[in-house]
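Colleague: Got a predicted structure here, sequence first:
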Amino acid sequence: MLEQILTMGFFTAFFSAMVRMAVPLIYAGLGEMFAEKAGILNIGMEGVMLSGAFCSFAGAMFSGSLMIGLLCGILGGIAVGMIHAVLSIKLAQNQSVSGIAINMFVLGVTSFFSRILKEGKSYQQLTTFSTIKIPGLRSIPLIGDALFNQDIFTYFLYVLIIVMTVFYAKTAKGLAFQAVGEHPRAADAAGIPVHKYQYIAMLVNGILGGIGGAYLVLVQLGVFTENMISGRGYIALAAVILGRYTPVGTFGAALIFGGANALQIRLQAVGVPLPAQALAMLPYIITLIALLGSIGRSNEPESLSKPYIRGSR
């Protein structure tokens, strides 16, 4: 069995699966990071992704177009994200309670409508986005297939991470968003419209979270199932913390979690004599270990999850 694991084929397949498993986590993690940089904690990322997954499936099924499905997924993510935005910003409610309530609400709504959608119909499998091979680069040993034989969502991520890194490090707008999350009162005094920036951050949160959910349907599975996010929204939150609130760090942390998921699948495939339940626990165990290892090293914004009420002390 060890001979099956220590092979080029095993590691090539493992790295490819790691990237595929990490992509929805990276999208959700970057969306959550954008919101948290502006001071909004969205524990409801699970609900954002689930809404994106359901809406993308419904949109693609009724229209027959994957691009319309993607647009519907984005709109579904935005809708849930903006519910949290109104509760957190306009109504200044507890952001943790709001996020948990949204997760429960979206789970119930999507389960209800998915049953209506499928009632009396045979199992429907959507076609999915195809991979795009980049000649030359995909031939690199071990990582070529993982990085350069992927779908358009994955390639867009590479660009997105670079853009977000430059945005926060080099632009005045990026610094303004960070100021809103660190010291909203000072930012307001400097003429930065705090609530406007927070709404924009939640819009981006909904867009990226919706894409993360849509990816599961339109690229990986081709079908929607109840509660198909299965904790990925919470793992995305952990990726932001472990990645120390940076785009590159969040990307790396999501790869760790994606790798844990891919590893348990590959080990099952080669017949490792461990209970399937024990292997399925692996990604969550690594998540807990990673979070324990980040204790005392958090770079979270100073005013994270604290509603800003203008004029209050």
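Modeller: Yep, that arrived.
Colleague: When you work out contacts or count neighbours from here on, use the C-alpha atoms and nothing else.
Modeller: OK.
Colleague: so who does residue 202 touch?
Modeller: Residues near residue 202 by CA atoms under 8 Å, 6 or more residues apart in numbering: 34, 35, 40, 81, 82, 85.
Colleague: just those now: which is nearest residue 92?
Modeller: The nearest member of the contacts of residue 202 to residue 92, counting by CA to CA, is residue 85 at 9.3 Å.
Colleague: so that closest one sits right up against residue 199, yeah?
Modeller: Yes: look at residue 85 against residue 199 with CA atoms under 8 Å: they come within range, at 6.3 Å.
Colleague: Any chance of CSV for the contacts of residue 202, columns distance to residue 60, neighbour count and secondary structure?
Modeller: Shown next, in CSV, are the contacts of residue 202 (distance: CA to CA, whole Å; neighbours: other CA atoms under 10 Å; DSSP: H, G, I helix; E, B strand; the rest coil):
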residue, distance to residue 60, neighbour count, secondary structure
34, 28, 31, helix
35, 28, 29, helix
40, 31, 30, coil
81, 21, 31, helix
82, 23, 19, helix
85, 27, 30, helix
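Colleague: and stretch 138-152, which residues are buried?
Modeller: Neighbour counts over stretch 138-152 (16 or more other CA atoms under 10 Å) mark 138, 142, 143, 144, 145, 146, 147, 148, 149, 150, 151 as buried.
Colleague: got it, and stretch 105-125?
Modeller: Going by neighbour count (16+ other CA under 10 Å), the buried part of stretch 105-125 is 106, 107, 110, 111, 114.
Colleague: In this structure the third one contacts residue 54, no?
Modeller: Yes: here residue 110 lies in contact with residue 54, judged by CA under 8 Å, at a distance of 6.6 Å.
Colleague: Got another one to weigh against that:
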Amino acid sequence: MSTTTTTTVPASSPAPSPERPTTAARPPIRWRGPVVYGFFGLASLLFFAILPSGGATTTFRLATAKDFFQIEPITVSSTGAALFLSILALMLAGLAAWAAVERRKVGMWLPIVFGVLVVLAFLCWAGADKSAIPLTGLLQGSLFLAVPLVFGALSGVLCERSGIINIAIEGQLLAGAFLAAVVASLTHSAYAGLVAAPIAGALVGLLLVIFSVRYWVNQLIVGVVLNVLVVGVTSYLYSTVLTADSATWNSRTPLPVIEIPLLSQIPVLGPVLFRQTVLVYIMYVVVVVLQIMLFRSRWGLRVRAVGEHPKAADTVGIKVNRTRVRNTLLGGAIAGLGGAFFTVAAGLAFGKEMTGGKGFIALAAMILGRWNPVGALAAALLFGFSDNLQTVLGIVGTPIPSQIMLMTPYVVTIFAVAGLVGRVRPPAAEGIPYEK
């Protein structure tokens, strides 16, 4: 005989109910963004609108001689326009604070619009009773100066997405600039120099990957050493070979500016986007292709898997070290192509250490862009704008001392990375060697 035991639930016992979210489970309020926006909004209001004396005017010039139609210059009250723009910026700061309290995301449009408002307020103050500020030329030059930063940042994205830290971007840019100048001088063809530049960058990438993948040397140390090596080699060859016969080895061979028919004549956008050298058009293609390939293709999925969890990638048959080698070589070639900007694209002869730390700013653009090609492009454009701003305002005759203006790109880099990036997470396996 079997006995069945039955457990009776008391009637007073409450029925199980799903857990309700509590206040403690809500994500914390992030005040970094609102604080940064509020600080710069108040600074804009104080320094560009309240402290300056009224009555001055600022003129902005939008049109160029080749546009379909001419846009008349726009003249505004310096303090009035700066006051209006600063108040709008503070309203956006308030919106960011409200979104933080409500734990809502506001999207990328808010920092972009906020930055535009503050920059325009600054331009209203800096150009008060000075020559007209060429807005179209300012944007056109900003895009052009952002080219090496974009290529350098894309190189970092490719390498670090596969797990290799590429500190050698500065050396790859310098090597690309050197070989582009030499080949262009010898062949009297800027396009030949443009083709040679990626080879130099890939050679530096080859050294990086040999020591990082084959011998497991610390990748940060290897990158720094390679930068010093390239600076030393190019400086020695410049002093001994290039200066001895500059007409043969180091002549100016610029790339021509290519105007896209019809598109280049659109006011404002035409000169900025479609009146550039071939290197800028190559940059458009590379950004689009890498964005699609990294996030919409099987190859990109494998690359990201290698950078995040190489052991899991290896278990499904992905060759981890082979992927890292290929990506590092490709990244080096892209950085070398960006190095051609300093010589053949800019129409300059090679000079010692002419990259001027742009490789490290490209690294900052990569981090600010969160290891994303489009994000890296946006960050590089920000830094390119700050670089070109000092030149344009120097021509206009701004009251800011020239020494302060020379600091602008680097100060913007520090504030952008420290104030806007926040907490970012690089690929999990970045800098960690993998043993088969």
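Modeller: Nice, I can see it. Just so you know, these numbers come straight off a predicted model, no measurement behind them.
Colleague: Superpose the two chains and report the TM-score.
Modeller: TM-score of the superposed chains, computed with TM-score structural alignment, normalised by the length of the first structure, equals 0.94; 309 aligned residues with a CA RMSD of 1.6 Å.
Colleague: Among the buried residues of stretch 105-125 of the first structure, which are located in helices?
Modeller: The helices, defined by DSSP state H, take in 106, 107, 110, 111, 114 from those.
Colleague: Let me have the residues you listed in TSV, adding distance to residue 73 of the first structure as columns.
Modeller: Shown next, in TSV, are these (distance: CA to CA, whole Å):
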residue	distance to residue 73 of the first structure
106	14
107	15
110	13
111	16
114	14
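Colleague: And the residue positioned nearest the centre of the second structure, how far from residue 32 of the second structure?
Modeller: With distances taken as CA atoms, centre = their mean, the residue of the second structure nearest its centroid is residue 380 (2.5 Å). Residue 380 of the second structure sits 22 Å away from residue 32 of the second structure, going by CA to CA, to the nearest Å.
Colleague: ok, now residue 97 of the second structure?
Modeller: Going from residue 97 of the second structure to residue 32 of the second structure by CA to CA gives 10 Å.
Colleague: Tell me which of those two has more neighbours.
Modeller: Between residue 97 of the second structure and residue 32, counting by other CA atoms under 10 Å, residue 97 is the more crowded of the two (22 against 16).
Colleague: What residue in the second structure is paired with residue 210 of the first structure?
Modeller: Residue 210 of the first structure maps onto residue 336 in the second structure, with residues paired by TM-score structural alignment.
Colleague: Can you verify my assumption that its match contacts residue 202?
Modeller: Yes: using CA under 8 Å, residue 336 of the second structure is in contact with residue 202, at 7.0 Å.
Colleague: which residues do the two both contact?
Modeller: Joint contacts of residue 336 of the second structure and residue 202 (CA under 8 Å, 6+ apart) are residue 172.
Colleague: Of these two, give the one with the bigger neighbour count.
Modeller: Between residue 336 of the second structure and residue 202, residue 336 has the larger neighbour count (other CA under 10 Å), namely 39 against 24.
Colleague: Skipping adjacent residues, who's closest to the counterpart of residue 111 of the first structure in the second structure in space?
Modeller: Residue-level alignment of residue 111 of the first structure against the second structure, with TM-score structural alignment as criterion, gives residue 235. Once flanking residues are discounted, residue 235 of the second structure sits nearest to residue 352: 5.5 Å by CA to CA, 6 or more residues apart in numbering.
Colleague: Just to check, the one you found is in contact with residue 232?
Modeller: No: contact criterion CA under 8 Å: residue 352 of the second structure and residue 232 do not qualify, at 9.3 Å.
Colleague: returning to what we had before: I'd like the contacts of residue 202 of the first structure written out as a markdown table, with distance to residue 46 of the first structure added.
Modeller: Listed next are those as a markdown table, based on distance: CA to CA, whole Å:
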| residue | distance to residue 46 of the first structure |
| --- | --- |
| 34 | 16 |
| 35 | 14 |
| 40 | 15 |
| 81 | 11 |
| 82 | 14 |
| 85 | 15 |
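Colleague: between those, which is nearest residue 267 of the first structure?
Modeller: Nearest to residue 267 of the first structure among these: residue 34, at 34.9 Å, using CA to CA.
Colleague: what's stretch 36-46 of the first structure aligned against in the second structure?
Modeller: Counting by TM-score structural alignment, stretch 36-46 of the first structure corresponds to 160-170 in the second structure.
Colleague: end to end, how far does the matching stretch reach?
Modeller: Using CA to CA, the end-to-end distance of stretch 160-170 of the second structure comes out at 16 Å.
Colleague: now stretch 260-279 of the first structure
Modeller: Terminal residues of stretch 260-279 of the first structure are spaced 9 Å apart (CA to CA).
Colleague: Trace it over to the second structure and give me the residue numbers.
Modeller: Using TM-score structural alignment, stretch 260-279 of the first structure pairs with 386-405 in the second structure.
Colleague: Where does residue 227 of the second structure fall, secondary structure wise?
Modeller: Residue 227 of the second structure belongs to helix 219-237 when assigned by DSSP states H and E.
Colleague: If you count contacts, what does that helix end up packed against?
Modeller: On a contact count with 3 or more CA pairs under 8 Å, 6 or more residues apart in numbering; DSSP states H and E, helix 219-237 of the second structure meets helix 169-187, helix 190-209.
Colleague: What helices and strands are in contact with the shortest one?
Modeller: Yep, that's helix 169-187 of the second structure we're talking about. On a contact count with 3+ CA pairs under 8 Å, 6+ apart, helix 169-187 of the second structure meets helix 147-161, helix 190-209, helix 219-237, helix 246-249, helix 320-339, helix 358-368.
Colleague: Indicate which one of those is closest to residue 63 of the second structure.
Modeller: Counting by CA to CA, residue 63 of the second structure lies closest to helix 147-161 out of these; the figure is 23.6 Å.
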